[in-house]
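Chemist: I'd like to go over a predicted model; first the sequence, then the structure.
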Amino acid sequence: MGTERRLLALLICLLLGGGLTGAVLGATRAAEAARPVEAAGTAHSGAAHSGTEHSGTAAADRPAPGDFVDIRDVPPGPADPPPGPGGSAGTVTVDCGRDEEGHYNEDNLVVSPGLRAGAHHTHAYVGNLSTDAMSTDDTLAAAATSCRGGDRSTYYWPVLRRPDRPAAHPREGAAGHGNAGAILPEAAVSVEFLGNPVSQVVAMPRFLRAMTGDPVAATAADDADVRARWGCSGTPDRSTTRYPRCPAGRRLTRTLVFPSCWNGLDTASFDHRSHLVFPGAGGICPQGTFAVPRLRISLAYDVPPGAPVSLDSFPEQRHSPKTDHAMFVNVMTDAAMAGVVSCLNSGRHC
């Protein structure tokens, strides 16, 4: 009997030990699997960013080969509808430079105000020179600007990198999370406000927040919020949601168009989209919204043929070109915005 009891006790210990080992291994694997998702949803300090920075030659730091396309293989797209008799055919161009000041950070005032490094990737800015996560309406209104004429609005987007070149400046390695390599400076930046093809526009309220594009498009259920438009200079009628391979002598381009139908009440919303939406077919704004000036930011880069490029992104988005996006805060004075509206509605080019 004593021998049987000892054997039974030994068997129970073995079973319990195996179960505990399995539980520990299972928990460890689950934690490892969840780690990339956690990285995208949790804010990290600057020290954490630099600690997780990857090598510029790592495969995870580069887009997939299928994310690239020869621009000559992209068919021409439909042209924008011409303004009708009741439309606003004007344009207003704001000269804000091309970030010669080197205004970069990992913040996102529109999406995550008050949260340092909340973007998990680096943004480039033109316009308001003070913009960061801690900016307020008052600090924005009092800051210096890169825009001629005094427009203190802030315009920003994720940087584009050369992952085959090492970072040479602290700002180039600050974001981490797989965003590595030398930042490509913009060769040209165009900030324009356009009208609406079927109606007059009304003024944007001061401190209106806006965003365009979907920074999580690579893992989203659909492409409903994708607004990425990549192309090459010389072929403005061809655009794609992939990185274009441009012929020698042509610049790689990004075009970021913002929603322009305002609900007439709010300068922001919980999802950063509900208060300002895109027009429907033909430029018609949804019921209950009003056409406001349509912001278009156009960026151009000098990229040698065949050179790799990589858009800063959340780690699980793998630098997908579909995730291109941009943000805007209107800090024009009421008088300046009234001038924009007048120019657009009268069909002038200002």
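Modeler: In hand now; what should we look at?
Chemist: From now on I want contacts and neighbour counts done on CA atoms only, so please keep to that.
Modeler: Will do.
Chemist: Residue 12 sits in which helix or strand?
Modeler: For residue 12, the element it lies in under DSSP states H and E is helix 2-41.
Chemist: Give the buried residues for that helix.
Modeler: Across helix 2-41, burial judged by 16 or more other Cα atoms under 10 Å covers residue 40.
Chemist: repeat for stretch 229-240
Modeler: Residues 229, 230, 231, 232, 233, 238, 239, 240 are the ones in stretch 229-240 that count as buried (16+ other Cα under 10 Å).
Chemist: Over to stretch 167-182?
Modeler: Neighbour-count burial for stretch 167-182 [16+ other Cα under 10 Å]: 167, 171-182.
Chemist: where along this protein do the helices fall?
Modeler: Assigned by DSSP state H, the chain shows helices spanning 2-41, 46-51, 137-142, 170-173, 334-345.
Chemist: Just the residues contacting the shortest one, thanks.
Modeler: Meaning helix 170-173. For helix 170-173, contacts defined as Cα atoms under 8 Å, 6 or more residues apart in numbering pick out 50, 53, 104, 105, 122, 167, 179, 180, 181, 182, 183.
Chemist: pretty sure residue 219 contacts residue 318?
Modeler: No. Residue 219 is beyond contact range of residue 318, at 9.8 Å (criterion: Cα atoms under 8 Å).
Chemist: take a look at this one as well, against the first:
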Amino acid sequence: MGRIARSPRKRQALPRRMMMAAAALILGGGGLVAVNFYASASEGDSGGSGSSGHDMAQMRMLSTIDCPDVGNSLSTVPDSAKSRVDRRLADLDTQITDAYTKFADNKDRIQRDPRLADTMVLNPLKRQRTDSIGEIADATGQPDLNDKGLAACTMRAADVQASNDQGGNQVDAQGNGQNAADNVTASGPARSDFVDIRSVRPNVAAPQPGRGASTGTFTSDCGRNQNGKRNPDNVIVAPGVSNGAHHMHDYVGNQATDAFSSDADLARGNTSCRNQGDKSTYYWPVVRVLNQGNDTDARADGGGKDKNVGKIQTPVQATIQLAGSPVSKVTAMPRFLRIITGDAKAFTNGNANANASWSCTGFENRQLKDKYPLCPQGSKVVRTFKFQSCWDGRNTDSANHRTHVAFADKRGACPAGFKAIPQLVQRIVYDVPAKAGAFAVDSFPEQLHKPVTDHGDFIDVFSDQLMGKAVNCINTGRSCA
């Protein structure tokens, strides 16, 4: 009897199943690895059974490292330990960045053998984090930090491609189709991170001012960073640490701001603000246009070395305004108050502290937190940061840089024990291409440039006289500048 030929379709099913099984392998380090596997289109079938090349394209995933945020677990830090703790927290960020780079540089090997993710990436990272967390626990007198499972990281999959038209192609705001299988960059964002703003329903609701409301505003004209003051530092979260942010920041206002700036340095610094009484520091991650070449930081910290590539965009407009409370008068901010709004690690931390929003001019009653907007012709991209407007009345900062301030509730009232202060609102406008994958905000590399990671930072360096004027304007319902 002649030898029966086997179907090539049957031979190819096994490798595909093996790849799927490998992608869901539970490793000894306790993490589910969802690796970045790329099955070729030839593994698909043209018939009714099996996966087509398009189906496999839909299953392609980016992967990243997911680590617990140790900073959010800190309740108190003694003043004597602050610099030591800040440096160890910065070390943790650097360790994740280095581990992500190792993963990205070896993704082909890890795709073939997902167990390598454990030995090459997760286990060494856990050892480093255990040492750093132990030092933080000793410095803060919080030994329970060692028992919270904060050292172990996992690897997780980014979202799969979604929101396609019937042909499997994404459509930009001008109706231009794009192949959904294309990756924008190796470290994000995905095309599914973009949405046509016209498909978003209006979702902005503001509380109505009551009888005791403070309805005025104070606007500070500080430019739009035309002079290009940028660095990858974060003097609030990582003081004294160069490249503490691992992404590039735009600065307006105080021109003396970097990782090593003291309050005295800021008080003496020059300002880009028209009113010289405002020496405050305002900063946010830069926006870059992708796939049109790189900027001058392509091989520098915060730039290409931290997976932030593309041309940095100077905003076409940046508005800084202090607003009032719908239920009460406001009190002056304390000088050198520090506020962070949003969460630079929201992709892995979750959305609890995500707060920045994205929209388009002419559509600002539609705000997005976890998507970039694709704007129709004649409309521009808008980022909005609405900062916390309640202060504990005592502290200018806190161990996790959050608990000394709070958001008002839906009615506009502050939590018990907190005072209403002027709310900082920043509106930043960009002229960028209206195509999925055309632009992205800088981020920590493992955050994959997701829009939900957007955030803003502020240090109040108003003079007492100017802050008094701003509060008076707000409380008496006037618009001042």
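Modeler: Great, that's in hand. Just so it is clear, the structure is predicted and the values come from calculations on it, not from any experiment.
Chemist: ok, and what's touching stretch 136-154 of the first structure?
Modeler: Stretch 136-154 of the first structure is touched from outside by 94-97, 99, 125-131, 207, 328-333, with contacts defined as Cα under 8 Å, 6+ apart.
Chemist: Ok, stretch 372-386 of the second structure next?
Modeler: 172-174, 193-198, 341, 355-362, 423-432, 434-436, 440, 451, 455-456.
Chemist: Buried ones among those residues?
Modeler: Neighbour counting by 16+ other Cα under 10 Å classes 172-173, 193-197, 341, 355-360, 423-432, 434-436, 440, 451, 455-456 among those as buried.
Chemist: Check the separation of the first and last residues in stretch 461-480 of the second structure.
Modeler: Start-to-end span of stretch 461-480 of the second structure (Cα to Cα, to the nearest Å) is 18 Å.
Chemist: Same question for stretch 210-224 of the second structure.
Modeler: Note: stretch 210-224 of the second structure ends 34 Å apart using Cα to Cα.
Chemist: Equivalent analysis for stretch 273-291 of the first structure, please.
Modeler: End to end - Cα to Cα - stretch 273-291 of the first structure spans 15 Å.
Chemist: State the span of the second structure onto which that stretch is aligned.
Modeler: Counting by TM-score structural alignment, stretch 273-291 of the first structure pairs with residues 402-420 of the second structure.
Chemist: Give me the buried positions along that stretch.
Modeler: Buried residues in stretch 402-420 of the second structure (16+ other Cα under 10 Å): 402, 404-408, 412-415, 418-420.
Chemist: again with stretch 316-331 of the second structure
Modeler: Of all the residues in stretch 316-331 of the second structure, those buried under the rule 16+ other Cα under 10 Å are 318-331.
Chemist: what range in the first structure matches that stretch?
Modeler: Mapping stretch 316-331 of the second structure onto the first structure (TM-score structural alignment) gives residues 187-202.
Chemist: Tell me if I'm right that residue 79 of the first structure and residue 238 touch.
Modeler: No. Here residue 79 of the first structure does not reach residue 238: they are 10.0 Å apart, not a contact under Cα under 8 Å.
Chemist: Strands of the stretch 151-300 of the first structure, start to end?
Modeler: In the stretch 151-300 of the first structure, strands defined by DSSP state E, counting those that start in this stretch lie at 154-158, 160-162, 182-183, 188-194, 209-213, 230-232, 243-245, 252-257, 261-262, 276-277, 290-291, 294-301, listed in chain order.
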